[in-house]
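# below are the sequence and a predicted model for it; my questions follow.
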Amino acid sequence: MDFETAVEWAETLKTRKRKLDDYQETILDWLKEHPDLSASQISDWLEERCGYREIGESTVRTYIKELREKYHIPKALNKRHFEAL
């Protein structure tokens, strides 16, 4: 591949549609309502609530990380209060 072809190909990567783009609004609503959700939980919810099973865990993790950065939704850490009985 020559340089110009490589540049054109790299530009198409910036605008291509991602697998989870169709669910972006739903995921954003979940993250705003429950900022402590993990990517694994969101993956489970996509499976249970939306019937979407065609995606790997690492893809969901990356997508969630990018959404949190883009929309400034920090991961809230809820510490569990418990004691040994």
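Arrived safely.
# use CA for all of it now, contacts and neighbours both
OK.
# check which element follows the helix or strand hosting residue 7 along the chain.
For residue 7, the enclosing helix or strand under DSSP states H and E is helix 3-15. Next helix or strand after helix 3-15 toward the C-terminus (DSSP H and E): helix 24-33.
# one more to weigh against that first structure:
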Amino acid sequence: MARRNAGRLRNRQHAAAACGGSTFESPVLTAITIVASIVVVTRTDFRVYFAATQFINFLLGPATVALAIPAGAERPAR
């Protein structure tokens, strides 16, 4: 268990280093902040936002799996 946690810590440190050491430089956090700000400023109703983004949500599932398969193939066997 400790070995697994050490690996997770190294991954987090690597991710933080890739973002320049700042959590706020993460592309995911930045995108969420920008989209949320636009939705709030334009006072977009959730139903309208959800209807407009259904197609993107539909495509994200297969894209996530398509990216995960090669990443899993490169993972060393235990």
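Great, that's in hand. Quick caveat, the model's predicted, so the values are computed rather than measured.
# could I get the TM-score for this pair?
Scored against TM-score structural alignment, normalised by the length of structure 2, the superposed chains reach a TM-score of 0.28; 44 aligned residues with a Cα RMSD of 4.0 Å.
# which helices and strands sit right next to the helix holding residue 7 of structure 1?
Of the remaining helices and strands, none touches helix 3-15 of structure 1 by 3 or more Cα pairs under 8 Å, 6 or more residues apart in numbering; DSSP states H and E.
# how close does residue 50 of structure 2 get to residue 70 of structure 2?
Distance of residue 50 of structure 2 to residue 70 of structure 2, computed by Cα to Cα, to the nearest Å: 30 Å.
# one more: residue 39 of structure 2?
According to Cα to Cα, residue 39 of structure 2 and residue 70 of structure 2 sit 34 Å apart.
# neighbour count for those two, which is higher?
residue 39 (14 against 10; other Cα atoms under 10 Å).
# the more buried one sits in which helix or strand?
According to DSSP H and E, residue 39 of structure 2 maps onto helix 27-41.
# check which element follows that helix along the chain.
helix 46-73.
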